[in-house]
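Participant: Kindly return the folded structure for what I paste below:
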Amino acid sequence: MADRAALLDDLAAEGDALDAVVAELEDTAWLAPTPAEGWTVAFQIAHLHWTDQQALLAATDPEAFAAALAAAGDALATHVDDAAREGAATGPEQLVERWRAGRAALSEALAAVPDGARIPWFGPPMAAASMATARLMETWAHGMDVTDALGLPPTVSARLRHVAHLGIRTRDFAFAQHGLTPPAEPFRVELTAPDGSLWTWGPEDADQRVTGPALDFCLRVTRRRHRADLALEATGPDADRWLDLAQAFAGPPGQERPPAGGAA
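Facilitator: Purely as a prediction, here's the structure:
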């Protein structure tokens, strides 16, 4: 539980960091377009609130979540967009208040999930700690869309380790999303943390390797930047392919962000 408590503290801190960006925005700034086509800043926050609410439902009433997921069926993507649109229409002040309350309720619910219990989700069921990591990842990723829209620097902290870890844990999922058989052997991943230290995963003698800045890796696995714009290096054909496919989130990979130079 100590590890989960620390993770929930990091989840709260990530939400607070984005909250600080949007809390005092003028109404017109909420209408600023973000890199996600058709999504404004308000849409991004409304989406985070809606997804937090879905996670809360999954953690507290799995049967109700499963029923809602089944009811959405093949129209899930449209349902997600519609929910963001509806939430964005409530007005900035009310939206922020709802988002804050939802974050707090979700954190409390995840703290209460019994050890070993699995929470249903849009992808595979997961433990409470994994759900907290997924919510942190999505908060950071949508926060990137917001800061991009506002011309602000990204939020960079030691919490990126959670995002990177999730990106690594979802390696096989990313291959499967594209109908490919995941590589059998583990990869070595070495990332330079924001403080200059080295974060590592996998065996030191692995043939397949990925190295580079942790921020760049997180931008890639959340698909917030084109690979051509990132200082990531892959050794081995499988690792190279992974950087093309990597995604740390459930569902389809979505449209690739164009490279900054305009050419792939």
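Participant: going forward, measure contacts and count neighbours with C-alpha atoms only.
Facilitator: Noted.
Participant: What segments of this protein are strands?
Facilitator: In the chain, the strands defined using DSSP state E lie at 188-192, 198-201, 209-213, 233-235.
Participant: Which residues does the third one contact?
Facilitator: Spelled out, that is strand 209-213. 187-194, 231-236, 239 (C-alpha atoms under 8 Å, 6 or more residues apart in numbering).
Participant: Recalculate using a threshold of 7 Å.
Facilitator: Strand 209-213 has contacts (C-alpha atoms under 7 Å, 6 or more residues apart in numbering) with 187-193, 231-236, 239.
Participant: List just the nearest of these to residue 15.
Facilitator: residue 193 (20.5 Å; C-alpha to C-alpha).
Participant: burial of the closest one, as a residue count?
Facilitator: Residues lying near residue 193 (other C-alpha atoms under 10 Å) number 20.
Participant: out of the strands of the chain, which comes closest to residue 99?
Facilitator: strand 209-213 (31.0 Å).
Participant: follow-up on the earlier one: so which of the strands of the chain is nearest residue 67?
Facilitator: strand 198-201 (37.4 Å).
Participant: thinking again about what came up before, tabulate the contacts of strand 209-213 (JSON lines), appending distance to residue 16.
Facilitator: What follows is the contacts of strand 209-213, written out as JSON lines (distance: C-alpha to C-alpha, whole Å):
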{"residue": "187", "distance to residue 16": "33"}
{"residue": "188", "distance to residue 16": "32"}
{"residue": "189", "distance to residue 16": "29"}
{"residue": "190", "distance to residue 16": "28"}
{"residue": "191", "distance to residue 16": "25"}
{"residue": "192", "distance to residue 16": "25"}
{"residue": "193", "distance to residue 16": "21"}
{"residue": "231", "distance to residue 16": "29"}
{"residue": "232", "distance to residue 16": "29"}
{"residue": "233", "distance to residue 16": "32"}
{"residue": "234", "distance to residue 16": "34"}
{"residue": "235", "distance to residue 16": "37"}
{"residue": "236", "distance to residue 16": "39"}
{"residue": "239", "distance to residue 16": "34"}
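Participant: Please generate a structure for the following sequence too, so the two can be compared:
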Amino acid sequence: MLDYGLDLSEVNRDIALPDLVIEGRELDDLVSSHSDWTLPTPAAGWTIAHQIAHLAAADANVLIALRDPQAFDAELKRADADGPDHADLVADAGAALPSSDLLRQWRTGRTELAAALAEIPLTHEFPWYGSQLTPQLMVPLRLMETWAHGQDIYDTLGATHAPTTRLRHVAALGVAGIPLSFYAAQLPTPPNPFRVELTAPTGETWTWGPDDARQRVHGSALDFCLRVTHRRPLSATALTATGPDAQQWLEIARVFL
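Facilitator: Next up, the predicted model:
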């Protein structure tokens, strides 16, 4: 099992869930105003339709996992059988639908998911890929995915993806992803603590970790979120690291396997 290691005291569902809804609505406004969903996005082989299909499928799978964990076993078996091609195959299937049908499917699914995540106890555990998760963690995870895949679409359309305080949820997952980053790179997690100081879109500073930590990361919250979601290479950001472990982390940082 993978442990995302998030300090759940940071997650407030009353804030995170409305933020998830708004993130989806803003992306909906963008894609519904463009008729050509066949445009290629920065993700190799994925069009705008693939990006939306991926989000719709993930929302649907969370609902299945919440409502019928045994039924979700079938999805896990399909994922195992497909191997690393699973996400591409699912996105291909969704992208083959008429864009109007895909848009309707995504809208319906994310509305149902938001309602389900609002009602279920925060600590209720349900199966996910390689892990057991709770609604308290799934809410920011869905927001992160919506924001990240949305970034690909904004980039494709040359539209401005204005940073907001919703990035705090993504950044918190990024910080929590330190062990995951080193695990994925098949490296031992450094034993010493990290200090992360990010400039929020409002100009305030968001911080994680002890003040006296020697391994430190500084920069904008936007750059950090773009980096940990692999939407930008480190060289395309203005992030800075103090200490070899912090530098290595920025080079391998991720919030998903």
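Participant: Any idea what the TM-score is?
Facilitator: Here the superposed chains carry a TM-score of 0.92, computed using TM-score structural alignment, normalised by the length of structure 2; 247 aligned residues with a C-alpha RMSD of 1.4 Å.
Participant: coming back round to it: turn the strands of structure 1 into JSON lines, including distance to residue 104 of structure 1 and mean neighbour count.
Facilitator: As requested, the strands of structure 1 are arranged in JSON lines below (distance: least, C-alpha to C-alpha, whole Å; neighbours: other C-alpha atoms under 10 Å):
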{"stretch": "strand 188-192", "distance to residue 104 of structure 1": "31", "mean neighbour count": "21"}
{"stretch": "strand 198-201", "distance to residue 104 of structure 1": "30", "mean neighbour count": "15"}
{"stretch": "strand 209-213", "distance to residue 104 of structure 1": "31", "mean neighbour count": "20"}
{"stretch": "strand 233-235", "distance to residue 104 of structure 1": "39", "mean neighbour count": "16"}
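Participant: Turn these into CSV, including distance to residue 132 of structure 1.
Facilitator: Below are the strands of structure 1 laid out as CSV (distance: least, C-alpha to C-alpha, whole Å):
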stretch, distance to residue 132 of structure 1
strand 188-192, 22
strand 198-201, 20
strand 209-213, 23
strand 233-235, 29
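Participant: What count of nearby residues applies to residue 102 of structure 1?
Facilitator: Residue 102 of structure 1, neighbours per other C-alpha under 10 Å, totals 21.
Participant: err, residue 5 of structure 1, not the other one
Facilitator: 14.
Participant: how close does the counterpart of it in structure 2 sit to residue 21 of structure 2?
Facilitator: Mapped onto structure 2 by TM-score structural alignment, residue 5 of structure 1 lines up with residue 14. With distances taken as C-alpha to C-alpha, to the nearest Å, residue 14 of structure 2 is found 11 Å from residue 21 of structure 2.
Participant: now residue 124 of structure 2
Facilitator: Counting by C-alpha to C-alpha - residue 124 of structure 2 and residue 21 of structure 2 are separated by 21 Å.
Participant: okay, those two: which has more neighbours?
Facilitator: residue 21 (18 against 12).
Participant: For the stretch 101-250 of structure 1, which segments count as helices?
Facilitator: For the stretch 101-250 of structure 1, applying DSSP state H, counting those that start in this stretch gives helices covering 128-150, 160-169, 171-177, 214-221, 237-245.
Participant: Just say which of these is most tucked in.
Facilitator: helix 214-221 (a mean of 25; mean count of other C-alpha atoms under 10 Å).
Participant: Give me the spatial nearest neighbour of the residue mapped onto residue 58 of structure 1 from structure 2, chain neighbours excluded.
Facilitator: Aligned by TM-score structural alignment, residue 58 of structure 1 pairs with residue 65 of structure 2. Closest residue to residue 65 of structure 2 apart from its sequence neighbours, by C-alpha to C-alpha, 6 or more residues apart in numbering: residue 72 at 5.2 Å.
Participant: Repeat that for residue 20 of structure 2.
Facilitator: residue 143 (4.9 Å).
Participant: How much space separates residue 124 of structure 2 from residue 35 of structure 2?
Facilitator: With C-alpha to C-alpha as the criterion, residue 124 of structure 2 and residue 35 of structure 2 are 40 Å apart.
Participant: hang on, the earlier thing: next, format the helices of the stretch 101-250 of structure 1 as TSV and append distance to residue 35 of structure 1.
Facilitator: Below are the helices of the stretch 101-250 of structure 1 laid out as TSV (distance: least, C-alpha to C-alpha, whole Å):
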stretch	distance to residue 35 of structure 1
helix 128-150	6
helix 160-169	20
helix 171-177	22
helix 214-221	13
helix 237-245	19
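Participant: For residue 47 of structure 1, find the nearest of these.
Facilitator: Judged by C-alpha to C-alpha, the one of the helices of the stretch 101-250 of structure 1 that comes nearest to residue 47 of structure 1 is helix 128-150, at 8.8 Å.
Participant: circling back to that earlier point, my guess is the residue nearest to residue 20 of structure 2 contacts residue 21. True?
Facilitator: No - assessed by C-alpha atoms under 7 Å, residue 143 of structure 2 is found out of contact with residue 21, at 8.3 Å.
Participant: give me every residue that touches the aligned residue in structure 2 for residue 194 of structure 1.
Facilitator: With TM-score structural alignment defining the correspondence, residue 194 of structure 1 maps onto residue 201 in structure 2. Residue 201 of structure 2 sits next to 163-165 when contact means C-alpha under 7 Å, 6+ apart.
Participant: TSV please, covering those and showing distance to residue 78 of structure 2.
Facilitator: Shown next, in TSV, are the contacts of residue 201 of structure 2 (distance: C-alpha to C-alpha, whole Å):
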residue	distance to residue 78 of structure 2
163	36
164	37
165	37
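Participant: Export these to a markdown table and append columns for distance to residue 176 of structure 2 and neighbour count.
Facilitator: Shown next, in a markdown table, are the contacts of residue 201 of structure 2 (distance: C-alpha to C-alpha, whole Å; neighbours: other C-alpha atoms under 10 Å):
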| residue | distance to residue 176 of structure 2 | neighbour count |
| --- | --- | --- |
| 163 | 21 | 12 |
| 164 | 20 | 14 |
| 165 | 18 | 13 |
